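1. Here is a sequence with its predicted model. Questions after.
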Amino acid sequence: MQSPDLPDAGPAHPRRRFIAAALAASLVPAARAADAETLRIGFQKSSTLMIFLKSRGTLEQALAPLKVHVTWHEFTSGLPLLEALNIGAIELSADVADAVPPFALAAGAKLTYCAIETPSPQAQAIVVPQDSPITDVAQLKGRKVAFAKGAGAHYLLLEALAKAGLAIGDIESAYLSPADARAAFENGSVAAWVIWDPFLAAVQRQAGARILLDGGSLSSYRRFYLAATPYAQRRPDVLGAVFTALQRAGDWIKKNPGPAAEWHAPVIGLDAATVAAANLRRSYRVQAVDAEALGEQQRIADAFTQARVLPRRVVIAESPVWRPS
């Protein structure tokens, strides 16, 4: 049928040849997209290894033989990321802090544990101003402490208070985002702040914050990678390819701290020296989920249930675990 806006100048007309070629070219990616399955990956700015893979197109190359196309979706925090995983908006979650999965599971999410980054207990801490008279956790009694509700920092605070013979009700809790907490910390509105890297490294280097107590033996601070359970059951081969890529990315970052910090600094808006300081405290070692990691997940869930932060008790053992073959 003749096009209404083009004169019929025969099959050799240059404009017709151009349009035909353009239409043919546009159909090639469409055909490929129809043939390939899409893997939607959610990540945060703290998802160093996934962002590293994203920046280099590593997963796109690794998954192409499996006929999998990758799309990337950024989230501002861990819980919305896992909520998206549960409702089917994404299939795979980059790392979230250890306190996040119990909240998603308490809300009924069907998630599969896929991998962990091994413990990095020094990557989160309770900090006070350099000139603060506070020298131990017991002195926080009756004082205002800033932290993100339900975060790994919250769990660290619960454990630190318990060790000092205190409960969460013995302090004045200030539930603040990292940005708001940093402002409150610097203007003296709070006596202490419980925070994780790279915010921890930033407040140390830029504001002279003093570490009162880090994770030490209280909180391992593992980071967890999770998948939607239906996807994990259907595509274990994809999870295996992602697992291998994450391991290699972690190895590269630990073996190349300078170049890694230079690469990541502009991504998170910090100077390279601060990023390097944070990276020293994070293991970036990716391994299969083990019984020890799941045991701490249960302890975290129980602590939040007891503190009435979680609405119901979560049984971590009921959640499936993917392991590399």
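-> Arrived safely, thanks for sending.

2. use CA for all of it now, contacts and neighbours both
-> OK.

3. doesn't Lys45 make contact with Ala94?
-> No - between Ala94 and Lys45 there is no contact under C-alpha atoms under 8 Å: 10.2 Å.

4. Quick check on those two: which one has the bigger neighbour count.
-> Between Ala94 and Lys45, Ala94 has the larger neighbour count (other C-alpha atoms under 10 Å), namely 25 against 15.

5. contacting residues for the more buried one?
-> By C-alpha atoms under 8 Å, 6 or more residues apart in numbering, Ala94 lies in contact with 41-44, 47, 50, 224-226.

6. Which of these fall in helices?
-> Met50 (DSSP state H).

7. His69: which of the contacts of Ala94 is nearest?
-> The nearest member of the contacts of Ala94 to His69, counting by C-alpha to C-alpha, is Ile41 at 10.6 Å.

8. Tell me who's in contact with the closest one.
-> Contact analysis of Ile41 by C-alpha under 8 Å, 6+ apart lists 70-73, 90-94.

9. Most neighbours among the residues you listed, which one?
-> Leu92 (30 neighbours).

10. count of neighbours near the residue nearest to that residue when sequence neighbours are not counted?
-> Spatially, and ignoring its direct neighbours in sequence, Leu92 is nearest to Ala227 (4.4 Å; C-alpha to C-alpha, 6 or more residues apart in numbering). Ala227 has 26 neighbours, counted by other C-alpha under 10 Å.

11. residue contacts, Ala227?
-> Neighbouring residues of Ala227 by C-alpha under 8 Å, 6+ apart: 85, 91-93, 111-114.

12. Let me have those residues in a markdown table, adding secondary structure and distance to Ala183 as columns.
-> Shown next, in a markdown table, are the contacts of Ala227 (DSSP: H, G, I helix; E, B strand; the rest coil; distance: C-alpha to C-alpha, whole Å):
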| residue | secondary structure | distance to Ala183 |
| --- | --- | --- |
| Leu85 | helix | 32 |
| Glu91 | coil | 36 |
| Leu92 | strand | 34 |
| Ser93 | strand | 30 |
| Leu111 | strand | 35 |
| Thr112 | strand | 37 |
| Tyr113 | strand | 35 |
| Cys114 | strand | 36 |
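
13. let's bring in a second model and compare:
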Amino acid sequence: MRNALKRLAAGIAAASLSLAVSACGGSDASGGSAGSGGDGVPATLRIGYQLIPNGDLIVKDQKWLEQALPNTKIVWSKFDSGGDVNTAMIAGAIDIGLAGSSPVTKGLSAPLNIPYRVPWIFDVIGDNEALVVRNGVADLKGLAGKRVATPFSSTSHYSLLAALAEAGLSESQVKILDMEPPDIQAAWQRGDIDGAYVWTPVLAELQKSGKTLVTSRELAQRGKLTADLAVVRDEFADRYPAALKTWLQQEDRAVKLVRSDKNAAAAAVARQLNLTPDEAARQIDQLVLLDGTQQQSADYLGTPSAPGKLADNLHSAAEFLKTQQKIDAVPDLPAFQKGLATKDLANAFAAG
């Protein structure tokens, strides 16, 4: 698959090097966070985040985890895509990370089979991911022979391929380039690409001079839903359930802040994205944010006795990815149901 194994090996090596340089304390013999602060508290919690205007940036900005886990060193590492988060997970470089539903589907499938699970939905993707083209491209069919960039293995990549398929275009009819969001913005400014499927804040920059052909919200309405998901290493979740519970509660707190004090939430996101509060508020509104109670509904993660529809969505994404030869085989539905951390979620929001 276009030297995929070589790229994966190189990525793992890079992530391991980054861990050695920047992650305080490294990993213990079992691959978990270094040491224990006592009473089952991790000495270090390593989080992989992305510049997406959801509750995770509020938690980071407000230092709620640092306050709630005073005996744990919180290490925040920025990633540009879910594919990079998967690589870091394989390397044991982070404990919790943010990845889109497409890379999580790949992570739970062969050949990756990453030992992690999904305890939280950061957001259901809406208008914050879209396909933008230069003026002169009238519709999706006009992309034939054009150069379109997207981060491979991301939700944007999944959505781009779905949009092309709807238009009757095969992947081979479009020159699809694998680029991270910062590189997409630079390539757009140079005129090197004709379009891109990407997310905010880079999306907002492209929309200033380009035309939006389709958004992920529109594709979701046609059955191609995507979401930004949290993934936690199985080893960490099993060893430090109290820390995971605290993390989940802080994420829920952030969603509730968006609802109760939009100005404060927008100000926090604005600081993290270097935006004006008004622009941050606009970008937050492009997402669907769910609190802990909503996440336990049948439409999303569900409960330990009744896994939610997110598992069905991941299974459908796997079927699509298999047709694109992005995974070796489609796991059965129970494999994706097992990948939902419904017990961890229920424990975090149990009454009393």
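-> Great, that's in hand. Everything numeric here is computed off the predicted structure, so don't read it as measured data.

14. TM-score of the superposition?
-> Scored against TM-score structural alignment, normalised by the length of the first structure, the superposed chains reach a TM-score of 0.77; 286 aligned residues with a C-alpha RMSD of 2.6 Å.

15. ok, the contacts of Ile41 of the first structure in the second structure: which stay?
-> Among the contacts of Ile41 of the first structure, the ones still in contact in the second structure (both residues aligned by TM-score structural alignment, their matches' C-alpha atoms under 8 Å) are 71-73, 90-92.

16. Relative to Ala25 of the first structure, which of the residues you listed is nearest.
-> Closest approach between those and Ala25 of the first structure, by C-alpha to C-alpha: Thr71, at 21.6 Å.

17. can you tell me which residue in the second structure aligns to the closest one?
-> Under the alignment (TM-score structural alignment), Thr71 of the first structure pairs with Ile74 of the second structure.

18. Which helix or strand contains that match?
-> Using DSSP states H and E, Ile74 of the second structure falls within strand 73-78.

19. how close does that strand sit to the first structure?
-> Compared with the first structure after fitting, strand 73-78 of the second structure has a mean deviation of 2.4 Å; criterion: mean C-alpha distance after the TM-score superposition for the first structure.

20. okay, how far is it across stretch 76-95 of the second structure, tip to tip?
-> Taking C-alpha to C-alpha, to the nearest Å, stretch 76-95 of the second structure runs 11 Å from one end to the other.

21. where along the first structure do the helices fall?
-> Counting by DSSP H, the helices of the first structure are 14-35, 48-56, 58-63, 78-86, 100-106, 152-163, 178-186, 199-207, 229-234, 236-255, 257-268, 272-281, 291-306.

22. possible to save those helices as JSON lines with mean neighbour count and distance to Gln139 of the first structure?
-> Output for these, formatted as JSON lines (neighbours: other C-alpha atoms under 10 Å; distance: least, C-alpha to C-alpha, whole Å):
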{"stretch": "helix 14-35", "mean neighbour count": "12", "distance to Gln139 of the first structure": "60"}
{"stretch": "helix 48-56", "mean neighbour count": "18", "distance to Gln139 of the first structure": "35"}
{"stretch": "helix 58-63", "mean neighbour count": "17", "distance to Gln139 of the first structure": "49"}
{"stretch": "helix 78-86", "mean neighbour count": "22", "distance to Gln139 of the first structure": "31"}
{"stretch": "helix 100-106", "mean neighbour count": "23", "distance to Gln139 of the first structure": "28"}
{"stretch": "helix 152-163", "mean neighbour count": "22", "distance to Gln139 of the first structure": "10"}
{"stretch": "helix 178-186", "mean neighbour count": "17", "distance to Gln139 of the first structure": "17"}
{"stretch": "helix 199-207", "mean neighbour count": "18", "distance to Gln139 of the first structure": "21"}
{"stretch": "helix 229-234", "mean neighbour count": "17", "distance to Gln139 of the first structure": "45"}
{"stretch": "helix 236-255", "mean neighbour count": "18", "distance to Gln139 of the first structure": "37"}
{"stretch": "helix 257-268", "mean neighbour count": "16", "distance to Gln139 of the first structure": "34"}
{"stretch": "helix 272-281", "mean neighbour count": "20", "distance to Gln139 of the first structure": "26"}
{"stretch": "helix 291-306", "mean neighbour count": "18", "distance to Gln139 of the first structure": "22"}
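
23. any chance of these in TSV, plus distance to Leu213 of the first structure?
-> Output for the helices of the first structure, formatted as TSV (distance: least, C-alpha to C-alpha, whole Å):
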stretch	distance to Leu213 of the first structure
helix 14-35	51
helix 48-56	25
helix 58-63	38
helix 78-86	24
helix 100-106	22
helix 152-163	8
helix 178-186	16
helix 199-207	12
helix 229-234	37
helix 236-255	25
helix 257-268	25
helix 272-281	14
helix 291-306	18
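
24. and Glu172 of the first structure, which of these is closest to it?
-> Glu172 of the first structure lies closest to helix 152-163 among these, at 12.1 Å (C-alpha to C-alpha).

25. whereabouts in the second structure does the closest one align?
-> Taking TM-score structural alignment, helix 152-163 of the first structure hits residues 155-166 over in the second structure.

26. Return the mean post-superposition distance for the matching stretch against the first structure.
-> For stretch 155-166 of the second structure, the mean deviation from the first structure after alignment is 0.9 Å (mean C-alpha distance after the TM-score superposition for the first structure).

27. hmm, who's touching that stretch?
-> The contact list for stretch 155-166 of the second structure, computed with C-alpha under 8 Å, 6+ apart, reads 100-103, 129-131, 140-141, 150-151, 170-171, 197-199, 214, 216, 219, 224, 226-227, 321.

28. make it 7 Å
-> Residues outside stretch 155-166 of the second structure that contact it (C-alpha atoms under 7 Å, 6 or more residues apart in numbering): 100-102, 129, 140, 150-151, 170-171, 197-198, 216, 226.

29. Filter those residues down to the ones in strands?
-> 100, 129, 150, 197-198 (DSSP state E).

30. Just put the residues you listed in TSV and tack on distance to Ser36 of the second structure and neighbour count.
-> Formatted as TSV, these follow (distance: C-alpha to C-alpha, whole Å; neighbours: other C-alpha atoms under 10 Å):
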residue	distance to Ser36 of the second structure	neighbour count
Gly100	30	27
Glu129	39	25
Thr150	40	26
Tyr197	42	29
Val198	39	31
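
31. and which of the residues you listed is nearest Ala10 of the second structure?
-> Thr150 (20.2 Å).

32. Name all residues that make contact with the closest one.
-> 156-157, 177-180, 196-198.
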